[in-house]
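> Kindly generate the corresponding structure for this input.
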Amino acid sequence: MMDWTPIVFVIFKGLVLCTGMFFAIKWHYDQGKKGKEMQKGAVLRAGGKVAVLFTLSLLVLGFVTFFLSRMLGMDLTFP
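Coordinates of the predicted model:
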C-alpha cells in the first residue's frame, strides 16, 4: 500500500505553484497595459544593471569560495 503523504504534498505543491504562476502572469500583464509610457531605453538600462549586478555577484562568490577553500587547506590543483 502506498503512503498518501507524498501524494498530498505533491498535489498541494503543484496547486500552489500554478496559482502563483497565474497571479504573476496576470500582474505582469496588467503592469504592461498600465505602463505603456515606459520607454525602451529605461528597460534596456534596467536590464543592463541587472546583468552587471549578477555578473559581479557571481565573481565575488567565486573569489570568496576560492579563498575560503584555500584557507581551509583544500587541494585546488588540477590533476
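
> going forward, measure contacts between C-alpha atoms and count neighbours the same way
OK.

> Pick out the residue nearest the middle of this structure.
F54 (10.4 Å; C-alpha atoms, centre = their mean).

> what separates that one from S69, distance-wise?
Going from F54 to S69 by C-alpha to C-alpha, to the nearest Å gives 22 Å.

> before we move on, the earlier item: so the residue nearest to the centre of the chain versus G41, what's the distance?
20 Å.

> How about V60?
28 Å.

> same question, G32
In terms of C-alpha to C-alpha, G32 sits 16 Å off from G41.

> I'd like the structure of this one too, to check against the first:
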Amino acid sequence: MDWIPIVFVTFKVLVLGTGMFFAIKWHYDRGKKAQADRQDWEKERRAVLRAAAKVTAVFMLALLALGLLTHFLMKWIGLDLAFP
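You can find the predicted model right below:
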C-alpha cells in the first residue's frame, strides 16, 4: 500500500515534466519561426485590418439602408413619425 503514492507521484512528475519540455520546445520553435515570418505577419495584419474596414463599411451601409427603408415604409403606411 505504501508503494502506490511513490508510483503515482513518479508518474505525475514524468508526465508533467514531459509536457513542460514539449511546451517550452514548442514556444521556442515558434519564437524562432516568428522572427523569420515577421514581414509576412505585417502583411497579414494589414490584410486583416483592410478586411475589417470593408466589413464595417458594408455593415454601416446596410444599417443605413435598413433605417431608410423602415422610415419610408412607415411613412407610406401612414404611421406618425413625429417626435413628441
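
> More neighbours: which of V60 and G41 of the first structure?
For V60 of the first structure and G41, the more surrounded residue by other C-alpha atoms under 10 Å is V60, and the numbers stand at 12 against 9.

> Please pull up the equivalent of that one in the second structure.
The criterion is TM-score structural alignment: under it, V60 of the first structure has A65 as its aligned partner in the second structure.

> And I7 of the first structure, by the same measure?
Using TM-score structural alignment, I7 of the first structure lacks an equivalent in the second structure.

> just checking, what packs against the host helix or strand of I7 of the first structure?
Element membership for I7 of the first structure (DSSP states H and E) is helix 4-34. Helices and strands touching helix 4-34 of the first structure, by 3 or more C-alpha pairs under 8 Å, 6 or more residues apart in numbering; DSSP states H and E: there are none.

> any idea what A42 of the first structure aligns with in the second structure?
A42 of the first structure maps onto A47 in the second structure, by TM-score structural alignment.

> ok, that match to I6 of the second structure distance?
A47 of the second structure is 55 Å from I6 of the second structure, by C-alpha to C-alpha.
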